[in-house]
Each structure stands twice: as structure tokens, then as C-alpha cells.
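Asker: Structural data only, the sequence is not supplied:
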């Protein structure tokens, strides 16, 4: 009888993408071209000045298309040879997929997709980096970035919480666990599940059982942890 692969669930955040050269909202110091980030990443902003919002995300795509996966992304992809790996990411880039990860849930949307403003179920893969005013869906309505903006519902959260509750091992990397509701996923992990938090600055957390901290950036901490988990799995065979 074939042995079941353990389910390793990962919550990743902006820190892992930052190591590939992608700016985070924090890098902007709350500003982009003298605009507050909330002025280009909210439904209210879209209603007031949609062309500005479109240009903000066009610029993000131009930056993202030049980025390459780093050793952290690659370590997670390598773990699929030994575990069932599901990545729940707060990142809107596709660096996990580019590294070879096959199961990625994007909590906050995807940069290289657009969706209809009339029917949110109509989602399209973008060809290239530009989404412009006048680009419409098949029903004739303007397309918007397929991104969860400030104040919008995180529609993938329930699915993510379900996955986390099934985890045999849980890893947090590249996130300070300060953004809700993603930060609350840690509380959905079963108490007896081993949890690993990779962060160069150890975050302040409530008392949670079975947590190990690796104080390192993602590109160093993830390969280290991957080697340890692969060795553990080899011993268990």
C-alpha cells in the first residue's frame, strides 16, 4: 500500500517576493508617485480615478515580469518531491508558480489576471503587462485588476482556512502576520501540528503550541528548513 504524503501548508507574504526585487507596500512608505497607496488600491480609488489605478498595477506588472524566483521559492517547489505542498500566498505575483510549485492559492488576487466589473466570475489571463481604460469583458464592461483591494472581502479565505486545518506541517514565511484576515490562519492550524515561522525579526505572537522560529530571510531559512524536513521524511520511511 502506497504511503500517504504528509500535507505541508505554507503561508507566504511579501518578504519572499521582496528578495526577488519586488517592492512591497511598505517599500513605498505608504506613497506611490506622491499618492497614498490606499488612493490606488481601493474600490473608492477605482470609482474616483480608475486610470490612475490601472497605471499603478501596470507598473507593478512591468516590475514583476522582470523578477525571478529566489532560493526560497525554489525550496518550496523542491519539497513537492517529498510532501503534498499547498502554498497560500498573500502575494499577487506568480513567482511560486515560476519556481515550479503546482498548488498555489492567491488570497489577495493575481497581478496577471483581470476581471469584469459587471460579473466577478469573468476572469481573464492578461497577455503582457498592460490593462487599459477601454479594455472590456465579453459583456462589454470595463476590466479591472483581479486584486483584492483594501476593504474588499477576501473570498479565498474560507478555502484557505479549510486547507490549514488539514495541515500536517505548517510554515509561515515572508509575512509579519500583521495583515488580517491572513494573520488569523495561524489560529486554524491544529494544536498538535508542527509550525515553523521563518522571519529575520521574530514576530510577537500569542501563545501557540508547537511553534519553531527560524530567524532568517526566506531565501536562507526555507532551504535550511527544507533540508531538515526532507531528512525527517526520509527517516520515517
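Answerer: On my side now, so go ahead. Since this is a predicted model, take the numbers as computed values, not measurements.
Asker: From here on, just use CA atoms for contacts and neighbour counts.
Answerer: Noted.
Asker: Just the residues contacting the longest strand seen in the chain, thanks.
Answerer: For the chain, the strand with the greatest residue count under DSSP state E is strand 109-116. Applying CA atoms under 8 Å, 6 or more residues apart in numbering, the external contacts of strand 109-116 come out as 57, 60-61, 91-94, 121-127, 129, 131, 136-137, 141-148.
Asker: how far does the longest helix belonging to the chain sit from the chain's center?
Answerer: Assignment by DSSP state H gives helix 218-236 as the longest helix of the chain. Put simply, helix 218-236 sits 21 Å off its chain's centre (CA atoms, centre = their mean, to the nearest Å).
Asker: Distance from the longest strand of the chain to the middle of the chain?
Answerer: With CA atoms, centre = their mean as the basis, strand 109-116 stands 14 Å off its chain's centre.
Asker: Buried subset of the contacts of strand 109-116, written for ChimeraX?
Answerer: Applying 16 or more other CA atoms under 10 Å to the contacts of strand 109-116 leaves a buried subset, and the ChimeraX line that selects it is:
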select :57,60,61,91,92,93,94,123,129,131,136,137,142,143,144,145,146,147,148
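Asker: these two touch, right, residue 58 and residue 131?
Answerer: Yes - assessed by CA atoms under 8 Å, residue 58 is found in contact with residue 131 at 6.5 Å.
Asker: Okay, the residue nearest the centre of the chain and residue 116: tell me how far apart.
Answerer: Nearest to the mean C-alpha position of the chain, by CA atoms, centre = their mean, lies residue 89 at 2.2 Å. Separation of residue 89 from residue 116 (CA to CA, to the nearest Å) stands at 23 Å.
Asker: what's the answer for residue 154, then?
Answerer: Shown here: residue 154 relative to residue 116, a distance of 17 Å by CA to CA.
Asker: what about these two, which has more around it?
Answerer: Taking neighbours as other CA atoms under 10 Å, residue 154 and residue 116 compare with residue 116 leading, 22 against 18.
Asker: Please, which helix or strand holds the closest residue to the more buried one other than its chain neighbours?
Answerer: Once flanking residues are discounted, residue 116 sits nearest to residue 143: 4.7 Å by CA to CA, 6 or more residues apart in numbering. Using DSSP states H and E, residue 143 sits within strand 143-147.
Asker: Between strand 109-116 and that strand, find me the angle.
Answerer: Taking axes from the mean of the first three to the mean of the last three CA atoms, to 10 degrees, one finds strand 143-147 and strand 109-116 inclined to each other by 150 degrees.
Asker: second one coming, line it up with the first:
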């Protein structure tokens, strides 16, 4: 924590990836036994796949949505929420950018979250753009509650070939950050993998908290490696003690 100046660490940006939710039981995507080893992403996670076989896509996301109700946030999620609260009490701000589409950060107590890849517990109408909270299974038969069209509802998830959400807000937060932290990411999925370089270019130090070094680990000024449920709570506690 030597690089942290208590007087200057008022704005923190934290990026989280699948590594923080994996210990809760949420399936990862790019690991050896991850989701994409079992499914062809072109069939279930692209606009073209949805147009060709919407029933298959709905089946895929319905299963993932149901799995959320069987898992709980872990100590890493709760530690980041406690850090957010502790930083706010000291006049600071934490902006969390997540690549995850689960709701574990919310259930863990986090407030300020940018879901750049969307949310499993929401659906959007392709016809009118209305976003709906959605906890049940979704199908081609469902009707949009706003425009009343059927067959246009889809998961509120960013697919391959689509632009991630909240990019302007993320860029603004990173540009003004006093510290950038990456938790449980591979460093291989862009644009998120480029955030650390943006933070460093803006003059912020960067911390990597991960099971093992990411593909862009060389860009970080400090790091801790191990299970997220161990290293994230320990780091968050150390940080709050360091800033007083």
C-alpha cells in the first residue's frame, strides 16, 4: 500500500470480472471448463444467433438466470460494498464497473455499479427499447408491457459484436480516478482490458487482485494473487486502514 496517499485517494474505480463471482458458483466463460467450452457463442450470444434461433438463446439465458437464485454473494462482494461505504464516510467515492451480468454485487450491498455487459435479471424489447426487470423465464411468446409486441423481447445482455454499455460513464470515472483496481479479470476482453492503460495514462496507480496474473499484469503498479474471497477482503481492510 506504499503508493497510496491518504489525502489523494478520494475516487476509486474498481473493475470486476468473472473471477469474483466464480467462488459463489457462477460459471465462468473462458476457463478450460467454462461456458464457451460447452456452447458455441455464435449460436447463443450474438444478434445473428438470436435471429436464427431465439428459442435456443432464451433457453441458454433462462438456465443462467435460474442459476442466480441458487447462489449468494461471497466475502469479496461484501468487502467491496463495505469499502464503498467506508470511502463515502471519508468523503470519497467508489465507482464499480463490472463485466458480470449477475446481481451479486447488488445483493452484496454495492450501490454505484456500471453493468457494462448488461444484466441477467432484465429484459429489453427489440422493437421499442423498453427495459424490464425480469426474474422469470423469457420466451418468444412474451409480450412487451410497453409496446405490446410479441417476439421482440430479448435478454438485456451485451452480445458479441454489440457495444458495451456505460462506456462514457466509465471513461469519465477512470479519467478522474486516484486509484484503479482490477478484480478477477483475465485482461483479455476489450474494451475492459484497456481500462488499466487508460488509468495509468491519466496518472493513477493500479492494483490487480486476481487468482493469477492477467494478460496485462505488467501494467499494474501493485498486485495480490489468490482466491478472491481471501485477497479482496484483506486488501479492502488494509486500504481503509491506510486512508484513516
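Answerer: Thanks, I have it. Here the structure is a predicted model, which is why all the values come from computation and not from measurement.
Asker: thinking again about what came up before, please name the residues that touch the residue opposite the residue nearest to the centre of the first structure in the second structure once aligned.
Answerer: Superposed on the second structure with TM-score structural alignment, residue 89 of the first structure falls opposite residue 98. For residue 98 of the second structure, the contacting residues are 15-17, 113-117, by CA under 8 Å, 6+ apart.
Asker: Just the buried ones out of these, please.
Answerer: Among those, the ones that count as buried by 16+ other CA under 10 Å are 15-17, 114-117.
Asker: Can I get those residues in TSV including secondary structure and distance to residue 219 of the second structure?
Answerer: Listed next are those as TSV, based on DSSP: H, G, I helix; E, B strand; the rest coil; distance: CA to CA, whole Å:
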residue	secondary structure	distance to residue 219 of the second structure
15	strand	14
16	strand	16
17	coil	17
114	strand	23
115	strand	24
116	coil	22
117	coil	23
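Asker: If we only consider these, which is nearest to residue 43 of the second structure?
Answerer: Checking those against residue 43 of the second structure by CA to CA gives residue 117 as the nearest, at 17.8 Å.
Asker: surely the closest one meets residue 164?
Answerer: Yes - the criterion here is CA under 8 Å, and residue 117 of the second structure meets it with residue 164 at 5.6 Å.
Asker: Which residues are in contact with each of those two?
Answerer: By CA under 8 Å, 6+ apart, residue 117 of the second structure and residue 164 have these common neighbours: residue 158.
Asker: what's around the nearest residue to residue 45 of the second structure once chain neighbours are set aside, how many residues?
Answerer: Nearest non-adjacent residue to residue 45 of the second structure, counting by CA to CA, 6+ apart: residue 159, 5.0 Å away. By other CA under 10 Å, 20 other residues sit near residue 159 of the second structure.
Asker: OK, contacts around residue 159 of the second structure?
Answerer: Neighbouring residues of residue 159 of the second structure by CA under 8 Å, 6+ apart: 45-47, 117.
Asker: Tell me which residue of the first structure matches up with it.
Answerer: Alignment note (TM-score structural alignment): residue 159 of the second structure maps to residue 149 of the first structure.
Asker: I'd like the next helix or strand past the host helix or strand of residue 83 of the second structure.
Answerer: Per DSSP H and E: residue 83 of the second structure is located in helix 75-89. For helix 75-89 of the second structure, the following helix or strand on the C-terminal side (DSSP H and E) is strand 93-98.
Asker: and that next one with helix 75-89, angle?
Answerer: Interaxial angle of strand 93-98 of the second structure relative to helix 75-89 (the same axes, to 10 degrees): 150 degrees.
Asker: Name the helix or strand for the residue located most distally from the centre of the second structure, please.
Answerer: For the second structure, the residue at maximal distance from the C-alpha centroid (CA atoms, centre = their mean) is residue 148, at 31.1 Å. In the assignment (DSSP H and E), residue 148 of the second structure maps to no helix and no strand.
Asker: What's it aligned with over in the first structure?
Answerer: Under TM-score structural alignment, residue 148 of the second structure pairs with residue 140 in the first structure.
Asker: again with residue 27 of the second structure
Answerer: Using TM-score structural alignment as the criterion, residue 27 of the second structure maps onto residue 23 of the first structure.
Asker: Then residue 227 of the second structure?
Answerer: Residue 227 of the second structure maps onto residue 217 of the first structure when the alignment is built from TM-score structural alignment.
Asker: For the closest residue to its match other than its chain neighbours, give me its contacts.
Answerer: Sequence neighbours aside, residue 200 is the residue nearest to residue 217 of the first structure in space, at 5.3 Å (criterion: CA to CA, 6+ apart). Contacts of residue 200 of the first structure were listed using CA under 8 Å, 6+ apart, and they are 214-217.
Asker: Quick one, which of these are buried?
Answerer: Neighbour-count burial (16+ other CA under 10 Å) applied to the contacts of residue 200 of the first structure gives 214, 216-217.
Asker: can you list those residues in TSV and add distance to residue 174 of the first structure?
Answerer: TSV is the format used below for those (distance: CA to CA, whole Å):
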residue	distance to residue 174 of the first structure
214	12
216	10
217	8
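Asker: quick revisit: elements contacting the helix holding residue 83 of the second structure?
Answerer: Judged by 3 or more CA pairs under 8 Å, 6 or more residues apart in numbering; DSSP states H and E, helix 75-89 of the second structure is in contact with strand 93-98, helix 104-107, helix 228-243.
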